[in-house]
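# Quick one, structure for this:
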Amino acid sequence: MTVLILATEHDISVDRVVRALADRDVPVFRADLGWFPRQLTLDAELRDGRWVGQLATAHRDVALEDLRSVWYRGPSAFEFPVTMSATERRHAQHEAKLGLGGVLASLPVLWVNHPSRHADAGYKPRQLVAAASAGLGVVATLVTNDAATVRRFVRDSGPAGVVTKMFGAPAICEQGGRRVALTQRLTGSDLGDLRGIETTAHQFQSWASKREEVRVIVIGRHVFAVAIHANSDAAHVDWRADYAALDYERITPPDAVRRGIRAVMAALELEYGAFDFVVTPEGQWVFLEVNPSGQYGWLAEVPLTEAMADFLAQGAA
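All right, here's what the predicted structure looks like:
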């Protein structure tokens, strides 16, 4: 029985898991959805109520009925020939999503995570409701496209201030360039010029004072927590801004937090999640978000590769 890994070609965390699975004599078929349709072929027939057939590249193939688990690790989008018109590409994209995506999504295997659950969990406002319902602490949050409401929220938040952050990936790519938009504290000049707020939904949150931040990785029943200590002003606002200024420490979450994490995972129907928390100077854990495909490769001292390999090798119960 084979593990199917759907991921981009350059992913160190995936490379490590592939090696760990090989050490366990577990066959792996790794592909990127961006290979479809030019480098990846699907043949699937419905027989006795389930899909049978294969995924194939020029060098390898795997039978759909021989899969034990699928790791959906943020693969890239389908890529179609540039000779197709924009309308044709949109149509082909939609058909590939419903066809290839539909066949894969119906396979009765362990999914980490199922693409539908992965997509649903990406809605940050839903995450916050799930976390609050699970008894986790959350920060005051505003979602709006109205400048006057932003100013009112800032006034109500008091002297601690307010941050703004993206709902999705913190990067914008255009004209061959890439701009990063990390968490940012609002200043007086920001409030003086809120042009553009009206163009889309924006997220604002009250600033949570930090003793440290914590990244919690959940893989199946395993929970790993790492405290992140920021040693620069930039990292204190968003630790992704200055990795060189970070120190790490393995810790154990409080029982109540662990129960809350489990409840969020159950509510979102996830098998893998990368949680981010703030721990206040008083020791309160405050939920920020959970990423259904969050990175963990930089946490080198934590046995995450082994846990993921064991989980994928186990397959569906």
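# make it CA atoms for all contacts and neighbour counts henceforth
OK.
# just the helices in the stretch 101-250 of the chain please.
115-121, 124-133, 147-157, 188-192, 233-237 (DSSP state H, counting those that start in this stretch).
# can you tell which of the ones you listed is closest to R38?
Minimum separation from R38 across the helices of the stretch 101-250 of the chain (Cα to Cα) falls at helix 115-121, 22.0 Å.
# who does the closest one touch, helix- and strand-wise?
In this structure, helix 115-121 packs against helix 255-268, with contacts taken as 3 or more Cα pairs under 8 Å, 6 or more residues apart in numbering; DSSP states H and E.
# Pull the distance from the helix it packs on to the chain's centre.
How far helix 255-268 lies from its chain's middle: 17 Å, per Cα atoms, centre = their mean, to the nearest Å.
# Just name whatever secondary elements it is in contact with.
Counting by 3+ Cα pairs under 8 Å, 6+ apart, helix 255-268 packs on helix 115-121, helix 124-133.
# for it, which positions count as buried?
Within helix 255-268, the residues scored as buried using 16 or more other Cα atoms under 10 Å are V257, R258, G260, I261, R262, A263, V264, M265, L268.
# Identify the residues contacting V28.
Shown in contact with V28 (Cα atoms under 8 Å, 6 or more residues apart in numbering): T2, V3, L4, I5, V18, L21, A22.
# Find the nearest non-adjacent residue to it, please.
Excluding the flanking residues, the one nearest V28 by Cα to Cα, 6 or more residues apart in numbering is V3, at 4.8 Å.
# cool, and V162?
Of all residues not flanking V162 in the chain, S206 sits nearest, at 4.5 Å (Cα to Cα, 6+ apart).
# pretty sure the one you found is touching T141, no?
Yes. Counting by Cα atoms under 8 Å, T141 is a contact partner of S206 at 6.7 Å.
# In terms of neighbours, single out the busier of these two.
S206 (22 against 17; other Cα atoms under 10 Å).
# picking that back up, of the contacts of V28, just the buried ones, ChimeraX syntax please.
Restricted to buried positions by 16+ other Cα under 10 Å, the ChimeraX selection for the contacts of V28 reads:
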select :2,3,4,5,18,21
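# out of the contacts of V28, who's nearest L104?
Closest approach to L104 among these (Cα to Cα): L4, at 10.3 Å.
# helices or strands up against the one helix or strand the closest one maps to?
Using DSSP states H and E, L4 sits in strand 2-7. Contact analysis of strand 2-7 by 3+ Cα pairs under 8 Å, 6+ apart lists strand 28-31, strand 67-73 as its packing neighbours.
# Before we compare anything, build this one as well:
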Amino acid sequence: MTDDDRAAVVVTRLDDVTADLVIAELNERSVPVVRLDPGDFPTAVTLDVYLGAQGPDGRIVTSTRSIDVSRVRSVYWRRPSPYAAPPGVTGGEARWCADQIRYGLGGLLGALPGAHYVNHPWRNRDAEHKPAQLATAARSGLRIPPTLITNDRDRACRFAAEHGPVVYKPLWNTDYVDAEGRHLNIWAAEADPAGITAQLYMAPHLFQKRVDKTSDVRLTAVGGKLFGVRIDGAPGLDWRLHYDRLAYAPIDPPPDVTKAVHAYLDAFGLVFGAFDFGLDQEGRWWFYECNPNGQWAWFPAPITKQITCALADRLQHPGERP
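Sure, this is the predicted structure:
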């Protein structure tokens, strides 16, 4: 335990089960913790911060808590709501307000003196781009499948002929609503060359040689600690579509993967990362992607508890590095 009264700030929306677990753990340890959603500004969040020679000084106030910006020990940046204008403000004025909130409140939250970030929001942003992920993974020593990003139909078809079977993956999980108002997701799926049409020109598309895998692995990194989980039982390509059929078992990464994962985190300046791998028939680990803010709370309780405690350790003791 510690007698440090500085707060840990958890930046997230209200409905975030993952953050709830970490907040509950910090409460059990009697660590002062404040939940803050920047999307609540200005309805339920206000700020009054002076910047001078000594750095930021002042407060960000929620409906239930007050944050002294000069006395924040750590920040867990999870899943905040989007920055938005006050209710009733529309058009260009709404865009202007949202930008001022993003660069004002968001800028302050990214500049808290002495705070330890898990992760810093700007490091999250840098690490979200899949082309950068794949390039950095390869430089770090991870094995990546042959990958093509293109909007040229002929090139995509040639890649499929050379490396097939191939998989299509979206470069970003955009919120997508169809004409009937249904929220849809685009998942990883095998790409049939016959189905690649001239409409490919409309946007970049990511095609990747399909790994002949026996299992998937989610490797969750919290600082120097790695929590590997082997995922079996998915009948299709993307295991996220089959949570009710999955089986989980702890797995230790081989030394070369461990070394490369730490190099990857260092390259992006990350403390946390959720890595997805495929295990092939020879037991080799193939890197797919790393979500710098990925989920982990659906794992069985013993695994989830370990990750919860590792994150709480980082937030409670920011000066200690495992």
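# TM-score of the superposed pair?
Here the superposed chains carry a TM-score of 0.94, computed using TM-score structural alignment, normalised by the length of the first structure; 310 aligned residues with a Cα RMSD of 1.4 Å.
# Need the winner for burial among the helices and strands packed on strand 2-7 of the first structure.
Ranked by average neighbour count under the criterion mean count of other Cα atoms under 10 Å, these are headed by strand 67-73 at a mean of 22.
# So which bit of the second structure is that strand matched to?
Taken onto the second structure by TM-score structural alignment, strand 67-73 of the first structure occupies residues 72-78 there.
# what residues does the matching stretch touch?
Residues outside stretch 72-78 of the second structure that contact it (Cα under 8 Å, 6+ apart) are 6-12, 19, 112-121, 293, 315-316, 318.
# change it to 6 Å
By Cα atoms under 6 Å, 6 or more residues apart in numbering, the surrounding residues in contact with stretch 72-78 of the second structure are 6-12, 115-119, 315.
# how about the residues you listed in a markdown table, adding distance to R218 of the second structure?
Formatted as a markdown table, these follow (distance: Cα to Cα, whole Å):
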| residue | distance to R218 of the second structure |
| --- | --- |
| R6 | 33 |
| A7 | 31 |
| A8 | 27 |
| V9 | 27 |
| V10 | 24 |
| V11 | 24 |
| T12 | 23 |
| A115 | 28 |
| H116 | 25 |
| Y117 | 22 |
| V118 | 19 |
| N119 | 19 |
| L315 | 23 |
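# Check whether the alignment partner in the first structure of F277 of the second structure sits in a helix, strand or coil.
Here F277 of the second structure is matched to F277 in the first structure, going by TM-score structural alignment. Under DSSP: H, G, I helix; E, B strand; the rest coil, F277 of the first structure falls in the strand class.
# Now F277 of the first structure: closest residue in space, sequence neighbours ignored.
Nearest non-adjacent residue to F277 of the first structure, counting by Cα to Cα, 6+ apart: F287, 4.7 Å away.
# Can you check my assumption that the one you found lies in a helix?
No. Under three-state DSSP, F287 of the first structure falls outside any helix and is assigned strand.
# ok, it touching V279?
No. F287 of the first structure lies out of contact with V279 (Cα atoms under 6 Å); the separation is 9.0 Å.
# These two: who's more crowded?
Set side by side, F287 of the first structure and V279 show more neighbours around F287, with 23 against 18, by other Cα under 10 Å.
# residues contacting that one?
G137, V138, F277.
# can you list the helices and strands packed on strand 2-7 of the first structure in TSV and add distance to H236 of the first structure?
Output for these, formatted as TSV (distance: least, Cα to Cα, whole Å):
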stretch	distance to H236 of the first structure
strand 28-31	37
strand 67-73	28
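# which position in the second structure aligns with G101 of the first structure?
Matched to the second structure by TM-score structural alignment, G101 of the first structure sits across from G106.
# what number of residues lie near that match?
Neighbour count for G106 of the second structure, taken as other Cα under 10 Å: 15.
# With F275 of the second structure instead?
The number of residues packed near F275 of the second structure is 19, by other Cα under 10 Å.
# If we ignore the residues flanking it in sequence, what's nearest it?
Nearest residue to F275 of the second structure in three dimensions, chain neighbours excluded: C290, at 4.2 Å (Cα to Cα, 6+ apart).
# How about the secondary structure of that neighbour?
Under three-state DSSP, C290 of the second structure comes out as strand.
# And it, how close does it get to H120 of the second structure?
16 Å (Cα to Cα, to the nearest Å).
# Which one's more surrounded, those two?
Neighbour totals were compared for C290 of the second structure and H120, and C290 leads with 26 against 20 (other Cα under 10 Å).
# that older thread, rebuild the helices and strands packed on helix 255-268 of the first structure as a markdown table, extending it with distance to R151 of the first structure and mean neighbour count.
Below are those laid out as a markdown table (distance: least, Cα to Cα, whole Å; neighbours: other Cα atoms under 10 Å):
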| stretch | distance to R151 of the first structure | mean neighbour count |
| --- | --- | --- |
| helix 115-121 | 29 | 17 |
| helix 124-133 | 20 | 18 |
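# Distance to G34 of the first structure for the ones you listed - can I get that in JSON lines?
Shown next, in JSON lines, are those (distance: least, Cα to Cα, whole Å):
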{"stretch": "helix 115-121", "distance to G34 of the first structure": "15"}
{"stretch": "helix 124-133", "distance to G34 of the first structure": "26"}
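# Minimum distance to L246 of the first structure: which of these has it?
Ranking those by proximity to L246 of the first structure (Cα to Cα) places helix 124-133 first, at 25.5 Å.
# In the second structure, what range does that closest one match?
Using TM-score structural alignment, helix 124-133 of the first structure pairs with 130-139 in the second structure.
# what about the matching stretch, how far off from the first structure?
Average distance, stretch 130-139 of the second structure versus aligned residues of the first structure after superposition (mean Cα distance after the TM-score superposition for the first structure): 0.6 Å.
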